[in-house]
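Enquirer: Got a sequence here, can you model it:
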Amino acid sequence: MPGTVLLLAASPVGKGCLVDAASVLPVLAAVPPAVLAGTDTANVVELADPLEPQAVLTRLRAAAAAPGPLTVFVAGQLQLDRKQRLPHLALARTTPSTVRYTGFPWHWFREELRLRAPGTTTLLLDLHADAETWGWLRGRGLECGAGVAAYGRVAPPAGRRKVAAPTYMKAIATVLRSGGRPGPEQLHQTALARIAGEGEVGDLVLWGAGPVPGTGAGAGPVPGTGAGVPGGFAPAAPAAPAAPSVPASGGGAPGSPPPALDGPRPRTPDGPAGDPHAAITAAVQAGDHSAADALAARLEHGALVAHGAGSEEALHWSEVRADLAMFAGDAERSCRTWMAVAEARLAAGQPADAAPVEAAVDRAHHQWGRVTDRNRARDLGPALAELRGRVPGRRQGALDHVREQLRQLQTQG
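Expert: Model prediction:
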């Protein structure tokens, strides 16, 4: 089965730039697609200094929906937004004051990759952080989602008015161009060995299994996740990472995916054997959308009975069903389900600017725009406009867009 490769390099234009991220793309592009993916054949998508977070989201979502192995290479810099203090990948127009609107929220990677079968997704990351974000990461690490094998580094600022180079990612490209395709962990360790020879390792937060070459300091696997640190990164700092705060809703850290994705897999109706996410993904890839939704509906019902309507366990399966409706081409059902998820989160006491609430409304808005039946779209519009009034989201003018589209639908009859 062919693989899919997403090459993403992003950094702000101007004095806020910490790393010349795009400089690695020509080196990566010189590697044959099959070698980048570790498969016989592969499709490669390249994003160089994108301007809009939605453009990145669209490409990531398409890559995540492709069958077969997915490898994502990301070079860039991380910044915290000032309101929620969540990490974002800075894009070309990002400034410290506009991160929330112009950066790509890191938790979107987790959200878009959450339905992929475990073991089919690899992230290779070469990231730099400003001083504030660097301090935040040293206490928390950086999560990429359950079932995702993540390898790479985050480096602190290179120095006043100095733009760093993505040397880790260039080392990855150099290894791949030299022939052969080592596994991701060996590739990671080989790249670390190369940049260690340049004197960089001592200044980095590193991830991966085993000791950091030449230092004796080990990043090691995250407890409970096994070698290779699937699902997230733990800082290789002397201090152990602090546990993330838990919001009042009972879920994970703000903006994190539901516990069903980051913790032990939920039991299927027939017992714990097998992964329900993998079974659902297989059904979707086989084109059996009704079977996929039926399984998710049973799991949703079981979670409702066991944990209650506002629980993260139940909301997780509602979100899965919303995505399944999208995959099946039923934009109306997907829109309604995402709106119901948002309403449930709000009713459970989650604030309107909480990342999961905003994500649910954004996806409802997106799916509403794909409803082709004008009467059905017109029927959905008022509820979406009311919800948008409470959850404006990060995109300026989102509520005005719903109202304008609704006026057009009503005028056209």
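Enquirer: Every contact and neighbour count from this point should use C-alpha atoms.
Expert: Noted.
Enquirer: centroid residue for this protein?
Expert: What sits nearest the mean C-alpha location of the chain, by C-alpha atoms, centre = their mean, is residue 109, with 0.7 Å.
Enquirer: Does anything pack onto the helix or strand that residue falls within? Which helices or strands?
Expert: In the assignment (DSSP states H and E), residue 109 maps to helix 107-113. Using 3 or more C-alpha pairs under 8 Å, 6 or more residues apart in numbering; DSSP states H and E, the elements in contact with helix 107-113 are helix 53-65.
Enquirer: tell me the angle the very next helix or strand once past the helix it packs on makes with helix 53-65.
Expert: Next helix or strand after helix 53-65 toward the C-terminus (DSSP H and E): strand 70-80. Orientation of strand 70-80 against helix 53-65 (axes from the mean of the first three to the mean of the last three C-alpha atoms, to 10 degrees) gives an angle of 150 degrees.
Enquirer: starting at the chain centroid, how far to strand 70-80?
Expert: 10 Å (C-alpha atoms, centre = their mean, to the nearest Å).
Enquirer: now do stretch 73-90
Expert: Per C-alpha atoms, centre = their mean, the centroid offset for stretch 73-90 relative to its chain is 12 Å.
Enquirer: What are the contacting residues of it?
Expert: If you take C-alpha atoms under 8 Å, 6 or more residues apart in numbering as the criterion, stretch 73-90 is touched by 5-12, 18-22, 24, 96-100, 102-106, 123-130, 132-133, 166, 169, 255.
Enquirer: and this one, so I can compare the two:
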Amino acid sequence: MVIDREDTAGTALLLAAAPVGKGRLIDAAGVLPALAAVPPGALTGTAAATLVELADPLDPQTVLTRLRAAVAASGPLSVYIAGQLHLDHRQRLPHLALARTSPSTLRYTALPWHWIAGELKLRRPGTTTVVVDLVADEQTWQQLATDPGLLALCHGVRVYGRVGPPPGRRALASPDYLKAYAAVWRSGARPPLAALHEQVVAQSAPDRALVFAADFPPAQAPAPAAPSSAVPPVHVPAVPAPPAPGTTAATAAVPSARQEPGRTAGDTTAPPPTGDTTAPPPTGADPLPSILAAAESGRHEEAAAAAAAWEQHAHRTHGSGSAQALHWLEVRADLARLARDPAASCRLWMAAAEARLARGQTLDAPDVEGAVDRAHHQWERLSDPEAARALAPALIALRRRVPGRQRAALQVLQRRLERWHDTGEGVMR
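Expert: Now for the predicted structure:
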């Protein structure tokens, strides 16, 4: 959904992720208590804000869904990322490792960096800030040394942060850069982000770190020096900064100042009033977070009805082939997955892939491949033979056009369908 207006309320997404076990290079989630203890508005530079936390998520699709919800918010957006980077072996593209990521499963269990870039490009320039505190494995670090543009996001997104080299053997890096941010904010200071970044880099960036300062490519970290005279000095307390007593890393939400009379904050999941599904859905706070909350609490029909209403509104307002309509189509596909309706999810993801191709995206575009992969995955979860048989021809035709990264995916699909026909068994194994 393209953001074309700015409200006083902001949104902050805190993502801290690293593999569980010996593959972990950084204690990424260790920064969340400190950041969660900061008033949400300090994270976004606004009077009020919605704060969403993702601590060691397991599934890249879950992260993508939450990122899309944050991107769809109308006010300023700040994304804070702590974690570790790896390259996939086939395309040599950077991925953010998640809790289940291992070297052999990277391409399926980690979050591709270009997914983040692809979502953020939908926002209006100047409304988005990304702050990163990352480490890279040795292979990724060597690649970044020659091509730091690997982590480029998109025009109009302010980027601050650091990427450090891998820690020593059996060592675990600490997200001290972001902890220093939190320490300043908890002291009550609210310096401009550029000034805060400069002071924190002088304190916490290792000599070999790549440093981001609003624009790409990142520069080699300078030796600690006095701050520029263009900005006032900012006192940075020592880190680490423990959270306040009783504080937990829980999600907090501050309602937007723009709210309809008679509606509670975040109450946007209901379908349009008077039973007219063609009427514009209610306005107010961004609907996606509360739609997802409804789905996650088991109110799947309510969530699906609200998403369908917003999709119809996007069709009427922006056109059937618009990015806004496509956004809500993909939301509906993921809601069907959450509702454990793989047949509906498969149909919707196939429709999303076709819609992206109709918009001129190429057959190997990551978003197209991703939609087809998700449709295929949902088809494999079907236990109803009739539903599987009905969806198979369209999925096979789509797979022939979009083979995706898994080059044998079409053959696997066909063999599974043939085996099912021969044995009369269900699709699930």
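Enquirer: TM-score for this pair?
Expert: For this chain pair, the superposition-based TM-score is 0.63 by TM-score structural alignment, normalised by the length of the first structure; 308 aligned residues with a C-alpha RMSD of 4.1 Å.
Enquirer: thinking again about what came up before, point out the ones among the contacts of stretch 73-90 of the first structure that are inside helices.
Expert: When those are checked against helices (DSSP state H), the matches are 99-100, 102, 132-133, 169.
Enquirer: State the span of the second structure onto which the helix holding residue 109 of the first structure is aligned.
Expert: Using TM-score structural alignment, the residues of the second structure aligned to helix 107-113 of the first structure are 114-120.
Enquirer: The matching stretch: which residues count as buried?
Expert: 114-117, 119-120 (16 or more other C-alpha atoms under 10 Å).
Enquirer: re earlier: determine which two of the ones in helices among the contacts of stretch 73-90 of the first structure are furthest apart.
Expert: Spatially, the most separated pair among these is 100 and 169, at 26.3 Å (C-alpha to C-alpha).
Enquirer: what about those two, which has more around it?
Expert: Neighbour comparison, residue 100 of the first structure and residue 169: the larger count goes to residue 169, with 28 against 25 (by other C-alpha atoms under 10 Å).
Enquirer: Just give the nearest non-adjacent residue to the residue mapped onto that one from the second structure, would you?
Expert: Counting by TM-score structural alignment, residue 169 of the first structure corresponds to residue 178 in the second structure. Excluding the flanking residues, the one nearest residue 178 of the second structure by C-alpha to C-alpha, 6 or more residues apart in numbering is residue 133, at 6.4 Å.
Enquirer: which residue lines up with that neighbour in the first structure?
Expert: So residue 133 of the second structure corresponds to residue 126, using TM-score structural alignment.
Enquirer: and its match, what does it touch?
Expert: Going by C-alpha under 8 Å, 6+ apart, the list of residues near residue 126 of the first structure reads 74-76, 152-154, 166-169.
Enquirer: Make TSV from these and add distance to residue 28 of the first structure to it.
Expert: Shown next, in TSV, are the contacts of residue 126 of the first structure (distance: C-alpha to C-alpha, whole Å):
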residue	distance to residue 28 of the first structure
74	11
75	11
76	14
152	15
153	17
154	19
166	12
167	12
168	12
169	8
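Enquirer: max-length helix in the second structure?
Expert: Per DSSP H, the second structure has its longest helix at helix 300-318.
Enquirer: hmm, back to that, could you single out the nearest of the contacts of residue 126 of the first structure to residue 138 of the first structure?
Expert: Using C-alpha to C-alpha, the contacts of residue 126 of the first structure come closest to residue 138 of the first structure at residue 154, 9.8 Å.
Enquirer: you'd agree that closest one is in a strand?
Expert: Yes - membership of residue 154 of the first structure in a strand is supported by DSSP: H, G, I helix; E, B strand; the rest coil.
Enquirer: Show me where the stretch 151-300 of the first structure has its helices.
Expert: 167-177, 184-196, 259-262, 276-285, 289-307 (DSSP state H, counting those that start in this stretch).
Enquirer: Buried deepest among those helices, which one?
Expert: Most buried of the helices of the stretch 151-300 of the first structure, by mean neighbour count (mean count of other C-alpha atoms under 10 Å): helix 167-177, with a mean of 22.
Enquirer: Which strands or helices does it pack on?
Expert: Using 3+ C-alpha pairs under 8 Å, 6+ apart: helix 167-177 of the first structure touches helix 25-29, strand 121-129, helix 184-196.
Enquirer: quick one: which of the ones you listed is nearest residue 306 of the first structure?
Expert: Residue 306 of the first structure lies closest to strand 121-129 among those, at 30.9 Å (C-alpha to C-alpha).
Enquirer: mean deviation of the match of helix 107-113 of the first structure from the first structure?
Expert: Here the mean offset of stretch 114-120 of the second structure against the first structure after fitting is 0.9 Å, by mean C-alpha distance after the TM-score superposition for the first structure.
Enquirer: picking up where we left off before, can I get the helices of the stretch 151-300 of the first structure in TSV with distance to residue 398 of the first structure?
Expert: Shown next, in TSV, are those (distance: least, C-alpha to C-alpha, whole Å):
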stretch	distance to residue 398 of the first structure
helix 167-177	37
helix 184-196	40
helix 259-262	29
helix 276-285	31
helix 289-307	30
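Enquirer: Could you check how far residue 14 of the second structure is from residue 292 of the second structure?
Expert: 17 Å (C-alpha to C-alpha, to the nearest Å).
Enquirer: what about residue 361 of the first structure, neighbour count?
Expert: 26.
Enquirer: I figured it was touching residue 342, is that so?
Expert: Yes - using C-alpha atoms under 8 Å, residue 361 of the first structure is in contact with residue 342, at 6.2 Å.
Enquirer: for residue 119 of the first structure, helix, strand, or coil?
Expert: Looking at residue 119 of the first structure with three-state DSSP, the answer is coil.
Enquirer: Contacts only, for it.
Expert: Contacts of residue 119 of the first structure (C-alpha under 8 Å, 6+ apart): 147-149.
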